[in-house]
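In: give me coordinates for this.
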Amino acid sequence: MTDGIFDLVRGDGPLVVSMPHCGTALSPGLAERLTDEALTLRDTDWHMPRLYGFAAGMGATLLSARHSRYVVDLNRPSSGESLYPGQATTGLCPDTLFDGTPLYREGQAPDAAEIAQRVEGYWRPYHEALAAELARVKARHGFALLYDAHSIRSHVPRLFEGRLPDLNLGSARRTSADPGLIAGVVAAMDGAAAAEGLTCVADGRFVGGHITRHYGRPAENIHALQMELTQDRYMDEEAPPFAYRPDRAERLQRVLAAVLEAFAGWRP
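Out: Just a heads-up that it's a prediction; the model follows:
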């Protein structure tokens, strides 16, 4: 199912997998305003639907964005408030790439009116769909599980020092899900990552963005976690065409399967 803004594959289980940064479409006229570097769409969460395609077989609902985060960032609050005060980050309608270089040609950045239009045209439909799917699975099961799927280059000096761990689980510092659920997922991640020779951390540099923080309401039986992956573990991260690498992805998928099994298998 799709409405042009997102793709939706409904499952019958309690798990909803959100992929807000995997889109590559640009809004009309935007390409002409972007720098050559921005047109590579370097900061995309590449190949998320393919990497997590196995989750459909677990009964998960899969929601993936079609448009680039350069149009509007679906994992930021619509107010534009910073999620990481005092740290380098990008905004609701970013004007720089992750490395700080300009996104737009001179004088082409959006004004407040255009940002508001993008929120209404792209941000709101995605969040309305996400909220509706969480309500649907909660009505069926009595609770809902939200997994927000992301990826990023392994080295982005402006955002973090050194190399990021391969798997970065965020729970808004243990507030977006039941403590026992978080502990079980962290244990599954630690064990599976160690077996595959991968590194992992919980609530490190990335503790969860707007989606995790906003929708994760354990007291209302909606439990949310975010996963940020290093892209070099499943693709070529350095230069276009940013190709998917099945030879690398296989062992990462085994860890992700263990994580999702622990998450989806939990019951209140």
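
In: please count neighbours and contacts with C-alpha atoms only from this point.
Out: Noted.

In: so E237: helix, strand or coil?
Out: Recorded secondary structure, E237: coil (DSSP: H, G, I helix; E, B strand; the rest coil).

In: how much space separates it from L198?
Out: According to C-alpha to C-alpha, to the nearest Å, E237 stands 17 Å off from L198.

In: more neighbours, these two?
Out: E237 (21 against 18; other C-alpha atoms under 10 Å).

In: correct me, but the more buried one touches S151?
Out: No. Look at E237 against S151 with C-alpha atoms under 8 Å: they stay out of range, at 10.3 Å.

In: what are the ranges of the helices in the chain?
Out: Secondary structure of the chain (DSSP state H): helices at 48-51, 112-118, 124-141, 179-196, 210-215, 246-264.

In: excluding chain neighbours, give the residue nearest to the residue nearest the centre of the chain in space.
Out: Per C-alpha atoms, centre = their mean, the C-alpha nearest to the average position across the chain is that of H150, at 3.2 Å. What sits nearest to H150 in space, not counting adjacent residues and going by C-alpha to C-alpha, 6 or more residues apart in numbering, is E228, at 4.7 Å.

In: give me every residue that touches that neighbour.
Out: Listed by C-alpha atoms under 8 Å, 6 or more residues apart in numbering, the contact set of E228 reads A149, H150, S151, I152, L167, N168, L169, G170, F206.

In: biggest separation within those, which pair?
Out: Farthest-apart pair in these is I152 and G170; separation 14.3 Å (C-alpha to C-alpha).

In: those two - which one has more neighbours?
Out: G170 (29 against 20).

In: my guess is the more buried one meets L229, correct?
Out: No. Using C-alpha under 8 Å, G170 makes no contact with L229, being 11.2 Å away.

In: surely the residue nearest to the centre of the chain is in contact with D43?
Out: No. In terms of C-alpha under 8 Å, H150 does not count as a neighbour of D43; the distance is 10.8 Å.

In: what sits in contact with each of E237 and S151?
Out: Jointly contacting E237 and S151 under the rule C-alpha under 8 Å, 6+ apart are Q231.

In: strands of the protein, start to end?
Out: If DSSP state E is used as the criterion, the strands of the chain fall at 6-9, 15-19, 61-65, 144-152, 167-170, 200-202, 222-230.

In: quick one: closest of those strands to F242.
Out: strand 144-152 (11.9 Å).

In: how far away is L34 from A25?
Out: In terms of C-alpha to C-alpha, L34 sits 13 Å off from A25.

In: then V16?
Out: According to C-alpha to C-alpha, V16 and A25 sit 23 Å apart.

In: more neighbours: the two, which one.
Out: Set side by side, V16 and A25 show more neighbours around V16, with 28 against 18, by other C-alpha under 10 Å.

In: contacts only, for that one.
Out: A60, T61, L62, L63, E133, L134, A144, L145, L146, Y147.

In: swap in R10?
Out: Counted by C-alpha under 8 Å, 6+ apart, R10 has contacts A60, T61, L62.

In: wait, the first one touches V17, no?
Out: The reference is to A60. Yes. Contact criterion C-alpha under 8 Å: A60 and V17 qualify, at 6.8 Å.

In: also this sequence, please, to line up against the first:
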Amino acid sequence: MSHRPDWLSIDRGEAALLLSIPHSGTDLRGLEDRFVSPWLARRDADWWINELYSFAKDLNATIVRTAVSRSVIDVNRDPSGRSLYPGMATTELCPTTTFDGEPLYRDAAAIAADEIDARRLAYFDPYHAALRDETARLRDLHRRVVVYDCHSIRSHIPRLFDGALPQFNIGTNDGRSCDPILTEAIAAACADPAFTHVVNGRFKGGYITRSLGQPDRGVHAVQMELACRGYLNEPHAPVTPDNWPTPLDPHYAMPLRTVLQNVLERCIAFTFQPAS
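Out: Just a heads-up that it's a prediction; the model follows:
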């Protein structure tokens, strides 16, 4: 990219591993007054993901992040507007509701199509261009590359899923976005008795995983959705501005963070394995 926007961060490494962090941003891009409240517009962010995966730099991984809030535009949605989970509750490319179904905007009218197009051009397209460019750069260096899409979500959101979400939710678009050997390696790392995990459960991978994963071309993509209780003292009561987001406690987060380090090390090890 000839000019990098101020909201886009790219930390380049040389290992065959690219981390995408699309939902940790809280920048509302001047739309604060249009939202019901800035806190509500930021509530569904993937809190502390940057800090949780900070060790990835030591693995020489490449990290691509956006500071723009998912409430402004969700760079993990299909830009055509097609639902990635037909028949299930979800949010749009430019969300008008929270995960819990509450209106995000003071004006209940839908966001105009031309504004959606402008946001896509300003934020979505550059983020995906960066992902494609960095993936291509690493693919030139390595026979295989793993694109690892980092996410988290509150453990209980009845509108989206029943009960408590497993701490580790591995999504590979039902096996289409990566080699099954990689899926098995990640699942084995997550099979820690202190946690629960699932493969292609409620979260099968969003647009990033589905669009970039091309195993036959040496690009293997996987989404990791973490239930927040795995690394945060998540409130049992409904979240409010007084109790959310919970501060990151490094001691509390360490067991899950140790598993994540094992996961990423296995991703890198996979890239050295002979073709199956």
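
In: TSV please, covering the helices of structure 1 and showing mean neighbour count.
Out: TSV is the format used below for these (neighbours: other C-alpha atoms under 10 Å):
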stretch	mean neighbour count
helix 48-51	17
helix 112-118	14
helix 124-141	16
helix 179-196	18
helix 210-215	21
helix 246-264	19
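
In: right, and the ones you listed - which one's nearest H223 of structure 1?
Out: Nearest to H223 of structure 1 among the helices of structure 1 is helix 210-215; the distance by C-alpha to C-alpha comes to 7.6 Å.

In: give me the mean deviation of the closest one from structure 2.
Out: After superposition onto structure 2, helix 210-215 of structure 1 sits on average 0.6 Å from its aligned residues (mean C-alpha distance after the TM-score superposition for structure 1).

In: from the contact counts, what lies against that helix?
Out: Helix 210-215 of structure 1 sits against strand 144-152, strand 222-230, with contacts defined as 3 or more C-alpha pairs under 8 Å, 6 or more residues apart in numbering; DSSP states H and E.

In: if we go to 10 Å?
Out: Applying 3 or more C-alpha pairs under 10 Å, 6 or more residues apart in numbering; DSSP states H and E, one finds that helix 210-215 of structure 1 contacts helix 124-141, strand 144-152, strand 222-230.

In: show me what that helix is in contact with.
Out: With C-alpha atoms under 10 Å, 6 or more residues apart in numbering as the test, helix 210-215 of structure 1 has contacts from 18, 20, 73-78, 81-83, 127, 130-131, 134, 145-148, 170-173, 175-177, 207-208, 216, 222-227.

In: picking up where we left off before, make TSV out of the strands of structure 1 and add distance to A55 of structure 1.
Out: Shown next, in TSV, are those (distance: least, C-alpha to C-alpha, whole Å):
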stretch	distance to A55 of structure 1
strand 6-9	11
strand 15-19	8
strand 61-65	8
strand 144-152	11
strand 167-170	17
strand 200-202	20
strand 222-230	14
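
In: L97 of structure 1 is nearest to which of the ones you listed?
Out: Smallest distance to L97 of structure 1 across the strands of structure 1 (C-alpha to C-alpha): 12.2 Å, for strand 144-152.

In: what about the closest one, how far off from structure 2?
Out: Once superposed with structure 2, the aligned residues differ from strand 144-152 of structure 1 by a mean of 0.4 Å; criterion: mean C-alpha distance after the TM-score superposition for structure 1.

In: and the angle from that strand to helix 246-264?
Out: Angle, strand 144-152 of structure 1 to helix 246-264, by axes from the mean of the first three to the mean of the last three C-alpha atoms, to 10 degrees: 150 degrees.

In: run a quick neighbour tally on the closest residue to A31 of structure 1 other than its chain neighbours.
Out: In space, A31 of structure 1 comes closest to L39 once its chain neighbours are excluded; the distance is 6.9 Å by C-alpha to C-alpha, 6+ apart. Other residues lying near L39 of structure 1 total 17 when counted by other C-alpha under 10 Å.

In: show me what contacts L39 of structure 1?
Out: Residues near L39 of structure 1 by C-alpha under 10 Å, 6+ apart: T24, L26, L30, A31, E32, R33, Y70, L103, Y104.

In: could you give me the ChimeraX syntax to select whichever of the residues you listed are buried?
Out: To isolate the buried subset of those in ChimeraX, counting by 16 or more other C-alpha atoms under 10 Å, use the following:
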select :24,26,30,33,70,103,104
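
In: buried set for stretch 231-240 of structure 1?
Out: Of all the residues in stretch 231-240 of structure 1, those buried under the rule 16+ other C-alpha under 10 Å are Q231, D232, R233, Y234, M235, D236, E237.

In: contacts for that stretch?
Out: The contact list for stretch 231-240 of structure 1 (C-alpha under 10 Å, 6+ apart) reads 40-43, 45-47, 51, 150-155, 166-167, 198, 230, 241-253.

In: check the offset of that stretch from the chain's centre.
Out: Taking the mean of its C-alpha atoms, stretch 231-240 of structure 1 sits 17 Å from the chain's own mean (C-alpha atoms, centre = their mean, to the nearest Å).

In: can I get the contacts of R10 of structure 1 in JSON lines including distance to A116 of structure 1?
Out: Formatted as JSON lines, those follow (distance: C-alpha to C-alpha, whole Å):
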{"residue": "A60", "distance to A116 of structure 1": "32"}
{"residue": "T61", "distance to A116 of structure 1": "29"}
{"residue": "L62", "distance to A116 of structure 1": "27"}
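
In: tell me which of the residues you listed you also see in structure 2.
Out: Compared against structure 2 with both residues aligned by TM-score structural alignment, their matches' C-alpha atoms under 8 Å, the contacts of R10 of structure 1 retain A60, T61, L62.

In: give me every residue that touches the first one.
Out: In other words, A60 of structure 1. Contacts of A60 of structure 1 by C-alpha under 10 Å, 6+ apart are 9-17, 53-54, 137, 145-147, 260, 264.

In: how about the last one?
Out: With contact taken as C-alpha under 10 Å, 6+ apart, L62 of structure 1 is in contact with 7-11, 15-19, 49, 52-53, 55-56, 130, 133, 147.

In: from the residues you listed, list the buried ones, please.
Out: Using 16+ other C-alpha under 10 Å as the burial test, those include 7-8, 10-11, 15-19, 49, 52, 55-56, 130, 133, 147 as buried.

In: go through those residues and say which is closest to L92 of structure 1.
Out: M19 (16.3 Å).

In: residue in structure 2 matching that closest one?
Out: Using TM-score structural alignment, the partner of M19 of structure 1 in structure 2 is I21.

In: distance of the residue nearest to that match when sequence neighbours are not counted relative to A187 of structure 2?
Out: For I21 of structure 2, ignoring the flanking residues on the chain, the nearest one in space by C-alpha to C-alpha, 6+ apart is R65 at 4.7 Å. As judged by C-alpha to C-alpha, R65 of structure 2 and A187 of structure 2 stand 25 Å apart.
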